[in-house]
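In: coordinates only, sequence not included:
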């Protein structure tokens, strides 16, 4: 979906969506170019599933992947410096970092109402190393781990559960669910006491009484 003249360049992109009255489109996004004219700008009415899948062709099945994530309640200048540093070190053309805003209904729901414990987060970030060549698996993993380590001091201590990387271990799962973990472990004991469903960011069943 990108113009040929920017192919192969390291870029920062803003992907946005407005759901509502199309007559307010210009009003809502009038400031999108204020920091400076973008390299390109594309906007069009489309079904929501099209928004969700618009970049799928860039990352087909079968590629090498390694990712890690953080929640953030703010992004100070020092964290921006980390993003600039590792943006320049991106190991492969498809490797990237996403920041997703956490807002709206996520903040209007009581923190104890669901299993998700980071409703006070403002951003959810994921670092994703991607490449088709298995020979680059270690390079993309190393970039993600180093980038993640550098951002850790600015994070809230947990991550969106789907962004927990391979090998992060139980402590990361505990940090991600915060005080909700014990309740979830009791539910796991009820429905999966033998931990059959364990090939995941695992919640271990609470001990049997």
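Out: Received, thanks. Keep in mind it's a predicted model, so treat the numbers as computed, not measured.

In: Could you use CA atoms for every contact and neighbour count after this?
Out: Will do.

In: Which stretches in the chain count as strands?
Out: Using DSSP state E, the strands assigned to the chain run over residues 64-72, 96-101, 123-131.

In: Please point out which parts of the second one sit buried.
Out: Think strand 96-101. For strand 96-101, a neighbour-count test (16 or more other C-alpha atoms under 10 Å) marks 96-99 as buried.

In: Check it against this one:
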């Protein structure tokens, strides 16, 4: 089957075809999560929409499950499966900015580092991922949040249109005016409805310099620090984005050497507005007692977007669990800090994203993203090197997640789901939104060709 598919693709494919045994095969099949080790029958590195069309046609005709790789950054590793056809979009990464209209047109293989580099040439940006190496397409299709989301909404809220190759071999444009139901579904519904081949985004004036940085505290200060951030963010302007990280301090030139490798609480802050207003917004947190290091200053937005990259590159083993929280009361904070004290890997961390602002002002039926009203997103990110350590790290992660379910607002973030089964996918959308997406799947992919994802199967 693989040989016949290769022969069919070679008749018109302009990109590169990689098969088992080729020198590049093992590198080409590798994804960000080092715990994923899968062997596709064929890898098709596409150069444009015609290549994607042909790859989808061959996958359908020869019974190969297609998987889609943009940035390849998902913790579930769903860009690749055993015996399937990996449709690799990583070479489709161009970014073009229309600064007058404040619109960016981008290929699905672009990363946030590449996207931000081009948009910041014009002092423009759209809310993107927290790690610059993640892909724009996967981020967008699952919702997408970042430092600018309280000010300007989710990534998917800023998507203006997308071109897709559908399961039946059509090229369609989805926007508010064209196929609006499909447009609603792809903004949060993942890759269930086709292969995205281009995306257009609304841009906002940001930078090139923004006030941003981190405040570091000793681990035993975690309860007081989390309570303070909770209180301050309730009345903070939407322009202020905040993320709390409980983990190990990195070895970095901007930090005191004595902090490296010690357990700390980090408050990451980024203000999207004018510096004079930004300083007042962050002042109460900078004045907290016990600050071990304060790195807040004016710096380029592109530099800040890379701040969380160290220690999050490809190759390590990862196991994550996420949950939207309805409350961060003292019991929830105590639960977090108790489990933080028992963290099993120096590379693991507990991440708490403060939501609200513009995210919560988008209508619940405007997109497939569900958890608009949740004020917090908890992500438990375990990371380590050796497979023999798997049981201990995964048990710690599941233990903290189970304990925090008592404070849940009803599900996890689809982009942070591992291979957790259909019930967790249902929770990520909720029953009403899930039924709507199932009906959309019936229209656009009734045969469930695109199933290697956080799958929403058709109803028949």
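Out: Yep, it's here. These numbers were taken from a predicted model, which means no experiment stands behind them.

In: How close are the two chains, by TM-score?
Out: The TM-score (TM-score structural alignment, normalised by the length of the first structure) is 0.92; 206 aligned residues with a C-alpha RMSD of 1.5 Å.

In: now the buried residues of strand 96-101 of the first structure in TSV, with distance to residue 117 of the first structure?
Out: What follows is those, written out as TSV (distance: C-alpha to C-alpha, whole Å):
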residue	distance to residue 117 of the first structure
96	26
97	23
98	20
99	18
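
In: Greatest separation within those: which pair is it?
Out: Taking C-alpha to C-alpha as the measure, the buried residues of strand 96-101 of the first structure span a maximum distance of 10.2 Å, between 96 and 99.

In: To which residue of the second structure is residue 118 of the first structure aligned?
Out: For residue 118 of the first structure, the aligned position in the second structure is occupied by residue 371, per TM-score structural alignment.

In: just residue 63 of the first structure next, same as before
Out: Under the alignment defined by TM-score structural alignment, residue 63 of the first structure corresponds to residue 316 in the second structure.

In: Isn't that match up against residue 384?
Out: Yes. At 5.8 Å, residue 316 of the second structure counts as touching residue 384 under the criterion of C-alpha atoms under 8 Å.

In: Tell me how many other residues surround the aligned partner of residue 23 of the first structure in the second structure.
Out: By TM-score structural alignment, residue 23 of the first structure lines up with residue 276 in the second structure. Other residues lying near residue 276 of the second structure total 9 when counted by other C-alpha atoms under 10 Å.

In: what residue lies at the spatial centre of the first structure?
Out: Ranked by distance to the mean C-alpha position of the first structure (C-alpha atoms, centre = their mean), the top residue is residue 126 at 3.4 Å.

In: so what's that one closest to, chain neighbours aside?
Out: Of all residues beyond its chain neighbours, the one nearest residue 126 of the first structure is residue 69 (4.2 Å), with distances taken as C-alpha to C-alpha, 6 or more residues apart in numbering.

In: who are the neighbours in contact with that neighbour?
Out: 124-127, 148, 159-160, 163-165 (C-alpha atoms under 8 Å, 6 or more residues apart in numbering).

In: switch the cut-off to 10 Å
Out: Under the criterion of C-alpha atoms under 10 Å, 6 or more residues apart in numbering, the contact partners of residue 69 of the first structure comprise 97-99, 124-128, 144-145, 148, 151-152, 155, 158-165.

In: And residue 439 of the second structure, by the same measure?
Out: The contact partners of residue 439 of the second structure, taken as C-alpha under 10 Å, 6+ apart, are 433, 446, 456-459.

In: list the ones among these that the first structure also has?
Out: With both residues aligned by TM-score structural alignment, their matches' C-alpha atoms under 10 Å, the contacts of the contacts of residue 439 of the second structure that the first structure also has are 446, 456-459.

In: Please identify which of these is nearest to residue 231 of the second structure.
Out: Comparing those against residue 231 of the second structure with C-alpha to C-alpha places residue 456 closest, at 38.0 Å.

In: Could you find the counterpart of that closest one in the first structure?
Out: In the first structure, the residue paired with residue 456 of the second structure is residue 203, using TM-score structural alignment.

In: what's the burial count for that match?
Out: Going by other C-alpha under 10 Å, the residues that sit close to residue 203 of the first structure add up to 21.

In: How about it, nearest residue that isn't a chain neighbour?
Out: Once its chain neighbours are removed from consideration, residue 203 of the first structure has its nearest residue in residue 185; the separation is 6.1 Å (C-alpha to C-alpha, 6+ apart).

In: Would you check the span in the second structure matched by the lengthiest helix in the first structure?
Out: Across the first structure, the longest stretch assigned as helix under DSSP state H is helix 137-151. When helix 137-151 of the first structure is aligned against the second structure using TM-score structural alignment, it corresponds to residues 390-404.

In: after superposition, how close is that stretch to the first structure?
Out: Here stretch 390-404 of the second structure, set against the first structure after superposition, deviates by a mean of 1.0 Å using mean C-alpha distance after the TM-score superposition for the first structure.
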